[in-house]
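*Asks:* Build me a model from this:
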Amino acid sequence: MYHLLRRFGFYALAGWLSLTINFFLPRLAPGDPASLVFARFQGQMKPESLEALKQVFGLTDAPLYQQYFTYLKHMLQGDFGISVVYYPARVVDVIGQGFQWTLLLAGTAVVISFVLGTGLGIVAAARRGSWFDSILPPVLAFFGAFPYFWLAMLLLYVFAFRLGWFPLGHAMSDRLADDSLGTKLYDVISHAFLPALSIVLATVGGWMLSMRNAMMGALGQDYVGLAEAKGLSRFRIIWRYAARNALLPNMTGFGMALGFVMGGSLLTEVIFSYPGQGFLLVQAVRSQDFPLMQGLFLMITTAVLLANWLVDLFSTILDPRIRLES
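*Replies:* This next block holds a predicted model:
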């Protein structure tokens, strides 16, 4: 318990530092959101409207430390301000809409890639020297050598543009002939299939090789030899003893990957015009939407820190040595 509390304190400190950096960085940049919105209308707004816009975006002439504490108060309340790109929508509403698509696409792809790659790595280590172990790792490593956005463009060109089997982009169709739940579900899955497949193809080989190498080391440990001497079944030795210990390094990487899901698969979402967090981040940077950028960076940082703490929690449960050392 002390180990988990200590790690939680470390992540809480890192979260406060990210909040502070998130506050100061936009204020070091020239201009402000109100001036950007005012400039977009190219003289169609009256000059006195600028002050009203500054009030809408929470911009004041108060001392910096007062702005900082006001900013912390709003962050704790979940108030990220008004988006410039999607004005007058609130940042929290914009992020909420993007998060559901990112969770569906990148979250599902990461989980599928991790489970599939880890399982294949265990089987490859258990069948060391077989055709399965000789052919599959190099093939998956070959796909993993390509950038995932290149695979995305290739899949988009072949299966969507040339063959027409899948939609060219977006998360769902604007109009459907049938409004039934089954039709909507099929439409959403067909739009997410190609971008998710590009992520899985690019990452499953890494998970497999990492798990295979960890399993090879675990199978050479003394406790595995003792289990074999006791007459335990091969299946139990592989999955109960070796895989449980070899899984720990992959769990750490999985926690990091799951945390970065909040950021979305930026280039994949841009290629498929998929309205996730990565696509929103590109839109925010292009339009200098500081409130939206702040909200997205904060959500990504929080997700990474929380995922790391959950990895520490599961590692403590899976590995008794961590509890004894702490």
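*Asks:* all contacts plus neighbour counts: C-alpha atoms, from now on.
*Replies:* OK.
*Asks:* chain center to the helix or strand hosting Asn250, what's the gap?
*Replies:* Asn250 is part of helix 243-259, with elements assigned from DSSP states H and E. When distances are taken as C-alpha atoms, centre = their mean, to the nearest Å, helix 243-259 is centred 15 Å away from the chain's centroid.
*Asks:* buried set for the next helix or strand after that helix?
*Replies:* Scanning forward in sequence from helix 243-259 by DSSP H and E, the next helix or strand is helix 266-271. For helix 266-271, the neighbour count (16 or more other C-alpha atoms under 10 Å) marks 266-271 as buried.
*Asks:* Assign Gln42 to helix, strand or coil.
*Replies:* coil (DSSP: H, G, I helix; E, B strand; the rest coil).
*Asks:* Based on its surroundings, how many neighbours for it?
*Replies:* Gln42 has 8 neighbours, counted by other C-alpha atoms under 10 Å.
*Asks:* quick one: it from Met172, how far?
*Replies:* When distance is defined by C-alpha to C-alpha, to the nearest Å, Gln42 is 34 Å away from Met172.
*Asks:* So which residues of this protein form strands?
*Replies:* Here the chain has no strands by DSSP state E.
*Asks:* just checking, what packs against the helix holding Asn250?
*Replies:* Applying 3 or more C-alpha pairs under 8 Å, 6 or more residues apart in numbering; DSSP states H and E, we find helix 243-259 packed against helix 108-126, helix 181-219, helix 290-318.
*Asks:* Here is a second sequence; please produce its structure as well for comparison:
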Amino acid sequence: MSYFLRKLGFYAVALWAALTLNFAIPRLLPGDPVDILLAKLQQRGGTVSPETREAYSLLLGGDTTEPLWMQYVDYLKNLFRGDLGVSVSYYPAEVSDVISQSLPWTVVLVGLSTILAAVLGVTLGAFVGWKPGTWLDSLVPATTLLAAVPYFWLALILTYLLARVLGWFPMQGGYDVTLSPGWNAEFIGSAIHYGFLPALTIVLASLGGWLLGMRNMMVSTLSEDYVLTAEAKGLSPRKILRSYASRNAVLPSVAGFAISLGFVVSGSVITEQVFSYPGIGSRLLGAVQNNDYALMQGVFLFITLAVLGANLVVDMLYGVIDPRTRARS
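*Replies:* Here you go, the predicted structure:
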């Protein structure tokens, strides 16, 4: 029990530190979101006055003339209320609304692609590592080559071959714009059709890393004493592979999977940009281009929570899967 309490305390401190950095970093960047919003107002023929500036400053997160510690207290209060401010890029929409509209697209696309790549890579890596030196090893260079290819280049190649030349899939977008979003078979089918190419790009680019890592760990695990003992006892190869070798070899992949799953929230910015996919990565890129500090801060907050949450879950699972972890802590 003390192991789990220590882990919870560590992640609570890490969360506080991350929230503090999330507050400080945007305020160290050059520029002022209020000035950006006032400039847009002037371009539309609006009149800018001191009262307008004060109103916009309050709208975007408080009075910036207050002492920094008071701004920090207000920032924490707003977080606990779920108030992330107003987005400059999508004014007058609130940051929470912008994120809630784009987050499901990224979670479904990148999340399912990451899970699929991890499951396929770890499974294939276990079988390749179980019989090293066979023809299955020839799969490793091909998959690692795909892992070394830049995301945008692989996305462009797949788009050209499967969308432009063969015409099997649409080139851009997240769904057919003539349809109304909703939980119906037509819209879901359209979303799957449009999301297949981005998902294929992520799976192909990620598969090699999972396969190679699991393969190398399996080769190393096969020389351990407990595997040799299991073989000497006459256990079946399937039993040794499932209960002894792969169970211990998969532990590093579990940790890597937690980190990958945590970064699902950030999305694959380049992939989403190539396919004009309406995910959180596109929103983050737009926020950076428009100096939308409130939206950047909100996206970074969700990324932080996702990464910390995923690592906390894996640390807890480590304590259950491998009792030696609790003994060393």
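*Asks:* returning to that earlier point: I'd like to know which of the helices and strands packed on helix 243-259 of structure 1 lies nearest to Asn250 of structure 1.
*Replies:* Closest to Asn250 of structure 1 of those is helix 181-219 (C-alpha to C-alpha; 6.7 Å).
*Asks:* what range in structure 2 matches the closest one?
*Replies:* Mapping helix 181-219 of structure 1 onto structure 2 (TM-score structural alignment) gives residues 184-222.
*Asks:* re the thing from before, the helix holding Asn250 of structure 1 vs structure 2, average offset?
*Replies:* Superposed on structure 2, helix 243-259 of structure 1 shows a mean distance of 0.6 Å to its aligned residues (mean C-alpha distance after the TM-score superposition for structure 1).
*Asks:* Report the angle between that helix and helix 181-219.
*Replies:* 130 degrees (axes from the mean of the first three to the mean of the last three C-alpha atoms, to 10 degrees).
*Asks:* Present the helices and strands packed on helix 243-259 of structure 1 as JSON lines; the columns should include mean neighbour count and distance to Ser83 of structure 1.
*Replies:* Formatted as JSON lines, these follow (neighbours: other C-alpha atoms under 10 Å; distance: least, C-alpha to C-alpha, whole Å):
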{"stretch": "helix 108-126", "mean neighbour count": "22", "distance to Ser83 of structure 1": "28"}
{"stretch": "helix 181-219", "mean neighbour count": "20", "distance to Ser83 of structure 1": "26"}
{"stretch": "helix 290-318", "mean neighbour count": "20", "distance to Ser83 of structure 1": "6"}
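*Asks:* Of all those helices, which one is nearest Gly259 of structure 1?
*Replies:* When these are compared for distance to Gly259 of structure 1 using C-alpha to C-alpha, the nearest one is helix 290-318, at 3.9 Å.
*Asks:* Mind checking the helices and strands packed on helix 243-259 of structure 1 for the one nearest to Ile21 of structure 1?
*Replies:* helix 290-318 (9.8 Å).
*Asks:* how close does the residue nearest in space to the middle of structure 1 sit to Thr302 of structure 1?
*Replies:* In structure 1, the residue lying closest to the centroid (C-alpha atoms, centre = their mean) is Val261, at 0.8 Å. Per C-alpha to C-alpha, Val261 of structure 1 is found 12 Å from Thr302 of structure 1.
*Asks:* Ok, Tyr157 of structure 1 next?
*Replies:* Separation of Tyr157 of structure 1 from Thr302 of structure 1 (C-alpha to C-alpha) stands at 36 Å.
*Asks:* Check Ser83 of structure 1 too.
*Replies:* On the measure of C-alpha to C-alpha, Ser83 of structure 1 and Thr302 of structure 1 end up 20 Å apart.
*Asks:* try Gly276 of structure 1
*Replies:* Counting by C-alpha to C-alpha, the gap from Gly276 of structure 1 to Thr302 of structure 1 is 17 Å.
*Asks:* What of Tyr71 of structure 1?
*Replies:* Going from Tyr71 of structure 1 to Thr302 of structure 1 by C-alpha to C-alpha gives 16 Å.
*Asks:* Counterpart of Arg234 of structure 1 over in structure 2?
*Replies:* Per TM-score structural alignment, Arg234 of structure 1 is aligned with Pro237.
*Asks:* can you count the residues close to the nearest residue to its match once chain neighbours are set aside?
*Replies:* Counting by C-alpha to C-alpha, 6 or more residues apart in numbering, Glu231 is the residue found nearest to Pro237 of structure 2 once chain neighbours are left out, at 7.8 Å. When neighbours are counted by other C-alpha under 10 Å, Glu231 of structure 2 registers 14.
*Asks:* same question, the one 3 residues further on
*Replies:* Residues lying near Gly234 of structure 2 (other C-alpha under 10 Å) number 9.
*Asks:* ok, it to Ile240 of structure 2 distance?
*Replies:* Between Gly234 of structure 2 and Ile240 of structure 2 the distance is 10 Å, computed by C-alpha to C-alpha.
*Asks:* Also Tyr226 of structure 2?
*Replies:* Between Tyr226 of structure 2 and Ile240 of structure 2 the distance, using C-alpha to C-alpha, works out to 10 Å.
*Asks:* do the same with Phe196 of structure 2
*Replies:* Distance from Phe196 of structure 2 to Ile240 of structure 2, by C-alpha to C-alpha: 37 Å.
*Asks:* show me the contacts for the counterpart of Tyr87 of structure 1 in structure 2.
*Replies:* Following TM-score structural alignment, the counterpart assigned to Tyr87 of structure 1 within structure 2 is Tyr91. Not one residue lies near Tyr91 of structure 2 by C-alpha atoms under 8 Å, 6 or more residues apart in numbering.
*Asks:* now swap in Gly169 of structure 1 and tell me
*Replies:* By C-alpha under 8 Å, 6+ apart, Gly169 of structure 1 lies in contact with 191, 271-274.
*Asks:* how about it, what's its partner in structure 2?
*Replies:* Match for Gly169 of structure 1 (TM-score structural alignment): Gln172.
*Asks:* gap between that match and Leu76 of structure 2?
*Replies:* From Gln172 of structure 2 to Leu76 of structure 2 the distance is 39 Å (C-alpha to C-alpha).
*Asks:* What of Tyr293 of structure 2?
*Replies:* Using C-alpha to C-alpha, Tyr293 of structure 2 is found at 16 Å from Leu76 of structure 2.
*Asks:* Equivalent analysis for Ile321 of structure 2, please.
*Replies:* Counting by C-alpha to C-alpha, the gap from Ile321 of structure 2 to Leu76 of structure 2 is 36 Å.
*Asks:* Equivalent analysis for Lys7 of structure 2, please.
*Replies:* According to C-alpha to C-alpha, Lys7 of structure 2 and Leu76 of structure 2 sit 23 Å apart.
*Asks:* What of Gly182 of structure 2?
*Replies:* Distance, Gly182 of structure 2 to Leu76 of structure 2, using C-alpha to C-alpha: 35 Å.
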